[in-house]
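Enquirer: Let's see this in three dimensions:
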Amino acid sequence: MKFKVNKSVIYPVVSRISAVVDRKQTLDILGNLALELSGNALTITGTDNSRQLTNTLEVVGAGDGVVTVPAKKLSAILHALDNDSELSFTMSKDGSSVTLTAGKSRYKLATIDFTNFPKMEALVGTPASVSVEASRMAEMLMATSYAMARNDVRFFLNGLLLDIKNSVLSVVATDGHRLAKDYADVQCDADVSLQVILPREAVEVMESLLKGADSDVNIALGELSAEVSVGRYVFRTKLIDGKFPDYERVIPKDHPRSVTVDASEFSGALRRSLILANEQYRGVSLSLGEGTIKVDATNPQEETALETVGVESDSGEGELGIGLNGEYMLSAMRASKSGVVAMCFKDGNSPVVITDPGSDTHLSVVMPMRIGS
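Expert: Purely as a prediction, here's the structure:
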């Protein structure tokens, strides 16, 4: 097995796929990348037994073969070489090593037998398939993934819901204290109706793959796993086996008071107020008045912060006060594409709905919290 390829072709692929390999290396083979050469097609695969990422690129091949090499070491060597380096990879006759040559440089890497490489199986059952623009899918992940739980005992919250119904894909995340939702029309069979939960680690890989992609992303959903295809990359991931909460019941439908503010100005007020907020609970008080919204924070040392922001519009009258987690509000502000957000209130004890006037598909919900005196 031997092939030649330019660094500019192989390094970006090796670097990206190496991010998927098992960092803990519970098995030595999980720290390796699989290299499969067939003619002039080189397929590179990395896995941690729950996620698997593959890419096939064109090389100048001489002799088919398969081998696995240490991902971290190969990526580091490629990173250190000159960008225009012409590389030659040669597997030893006994398959125990691969030699990488670049100009006057030569590196010999130990291998592990490919037969021990745990490739993920194809999707079980008849998978449902949907197709959507990669840029739109990236927007939906960005607008929702921040609300995923982290290390929650309610394991089904540690991921992202994909809810497909009537040719519409809804993407939802919640940690029980906040919720984010976005949706888009997709190409799929009209009778497809299902929900699956992607693990947080899988969502992070998808976000990386979708950056700068200008094609459609195809998502095949099976009973136990999902397969995402973006360009030459094919990503497989196990799904979270659990039932996601009924998110529609969490989203308030009745919110008579709505104020519109500049997202950047309001975010600045939140960030400054949080400097003196309780370090554990990160709570702030919002007070709606005539044409303004005040952000107030305090802490056990009785230090205080008060910011006043002008509102662009207010659908109601009188004063309204509510306690909220300032960090959660900041995350919701970042999802705004138009630079303006609308905050919708029912009263001081009900969740706040945050929308973007420039987008009719995205919303966030933040639960109220009690702010100590």
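
Enquirer: contacts, neighbours, all on C-alpha from now
Expert: OK.

Enquirer: what about residue 343, how many neighbours?
Expert: 19 (other C-alpha atoms under 10 Å).

Enquirer: Assign a three-state SS to it, would you?
Expert: Secondary structure, DSSP: H, G, I helix; E, B strand; the rest coil: residue 343 is strand.

Enquirer: In contact with it, which residues are there?
Expert: Counting by C-alpha atoms under 8 Å, 6 or more residues apart in numbering, residue 343 touches 258, 259, 260, 352, 353, 354, 355.

Enquirer: right, and residue 325 touches residue 279 too?
Expert: No. Counting by C-alpha atoms under 8 Å, residue 325 stays clear of residue 279, with 11.1 Å between them.

Enquirer: run this one through as well so I can compare:
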Amino acid sequence: MKLKVERGTLLKALAHVQSVAEKRNTIPILANVVLSARDAGAEGELVLTATDMEIAVLERIKADIARPGATTVPAAMLHEIVRKLPDGATVELSQAGTDAPLALRAGRFATSMNVLGVEDFPSMSTGTLPHRFVIQGAVLRALVDRTRFAISTEETRYYLNGIYLHVAAADAKSLGQGPMLRAVATDGHRLARVETELPEGAAEMPGVIIPRKTVLELRKLLDEIEDGVTVSLSETRIQFDVGDITLTSKLIDGTFPEYERVIPRDNASILRVGKRDFADAVSRVAAISQERSRPVKLALSKNLLVLSASSPDQGTASEELDEGRAQYDATPLEIGFQARYLNDITDQIDKDVEFAFSDGNAPTLVRDAGNPSALYVLMPMRV
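Expert: Here you go, the predicted structure:
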């Protein structure tokens, strides 16, 4: 194998793949990236592949291929070396034979890296993916951003450790009237449900749970694309084609709970408040306590919201949002929520937040007043 590639192009691809490669494992080759040089010539292609056996990422970049071939080298080490090369450098990679070290040269810098054989690198490309649809990158990014904060990190309830993507019927406040593509995440304390119009080809897809790590890797890729993302899936595997990058992942083998049962339907006490006013007030009063789980209390009366928090060691804090900043015309109410959970939800809202309460002990429904595609459920804390 022998090739030349621009340092910036190679670095960008290595940044994508090295985060998937397992740095600590009992199978050494999982820490490596496959470098596969194809199509000899100035318009050749270098394909980089990494996997941890749960996720695989493949990226194609342009390279000047003098001699096709393939090998594997430690992903983190190669990324670090290329990262420290000067901007604009041309990286030359060459290998005399399949068992020989991989030589890297850039200007006057030279190094050689031990390799492992490509034949031992595992593949995740087995089986067909019968369901396929295209979704705009910005739309998929919104689905991920507005739900991922609610993914559970509790490993015992593994079926909550991801985003549930499925087809669902529209409800009364949905964007459309027909079936919708819906993303849901919950950790038992809060729930996020976001939907978009059903893409062509998605109607028959099974409901799938996309693992947390896959969600995080996918989100990194979505920052760099505005065009369509091709999604292919089966009941056990999902694949995202994002430009020149293919991300493949196993799905969580479990049953997502019947989340609709926890969404309140009859919460009639409505508070409407500006997102920025509310979020800033929550942050200020919560600063009195260093305990992440300490609640912020909301005391509501006609067009008045009083937020307060207290700490046995630090003291108390409160702030009022009066008429003009908070609209409420229902029975007076007191309810408490964890400050971090309130901020996680308000971060997803553009302008005005709408809270729908039943009483101080029941789940609260939260919506973006200007965006019917998303709703959130928040469990109260005792205050």
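
Enquirer: Just flag the most distant two among the contacts of residue 343 of structure 1.
Expert: 260 and 352 (12.9 Å; C-alpha to C-alpha).

Enquirer: Now check structure 1 for the residue matching residue 329 of structure 2.
Expert: In structure 1, the residue matched to residue 329 of structure 2 (TM-score structural alignment) is residue 316.

Enquirer: Tell me who's in contact with the closest residue to its match other than its chain neighbours.
Expert: Take residue 316 of structure 1 and drop its neighbours on the chain: the residue closest to it by C-alpha to C-alpha, 6 or more residues apart in numbering is residue 257, 5.2 Å away. Contact partners of residue 257 of structure 1, counting by C-alpha under 8 Å, 6+ apart, are 314, 315, 316, 344, 345, 346.

Enquirer: how much space between residue 97 of structure 2 and residue 32 of structure 2?
Expert: Separation of residue 97 of structure 2 from residue 32 of structure 2 (C-alpha to C-alpha, to the nearest Å): 18 Å.

Enquirer: who has more neighbours, those two?
Expert: Between residue 97 of structure 2 and residue 32, counted using other C-alpha under 10 Å, residue 32 has the larger neighbour count: 29 against 12.

Enquirer: With adjacent residues omitted, what lies nearest to the more buried one?
Expert: Closest residue to residue 32 of structure 2 apart from its sequence neighbours, by C-alpha to C-alpha, 6+ apart: residue 74 at 4.1 Å.

Enquirer: My read is that the one you found contacts residue 34, right?
Expert: No. Applying C-alpha under 8 Å as the test, residue 74 of structure 2 and residue 34 come out as separate, 9.0 Å apart.

Enquirer: Neighbour count for those two, which is higher?
Expert: Set side by side, residue 74 of structure 2 and residue 34 show more neighbours around residue 34, with 26 against 22, by other C-alpha under 10 Å.

Enquirer: which residues touch that one?
Expert: Residue 34 of structure 2 touches 47, 48, 49, 50, 70, 71, 72, 73, 118, 121, counting by C-alpha under 8 Å, 6+ apart.

Enquirer: just checking, which of those residues belong to strands?
Expert: 47, 48, 49, 50, 70, 71, 72, 73 (DSSP state E).

Enquirer: Identify the residue of structure 1 aligned to the third one.
Expert: What it means is residue 49 of structure 2. So residue 49 of structure 2 corresponds to residue 45, using TM-score structural alignment.

Enquirer: ok so residue 313 of structure 2 is a helix residue?
Expert: No. Counting by three-state DSSP, residue 313 of structure 2 is located in no helix; its state is coil.

Enquirer: Tell me how far the alignment partner in structure 1 of it lies from residue 33 of structure 1.
Expert: If you follow residue 313 of structure 2 across to structure 1 using TM-score structural alignment, you land on residue 301. As judged by C-alpha to C-alpha, residue 301 of structure 1 and residue 33 of structure 1 stand 53 Å apart.
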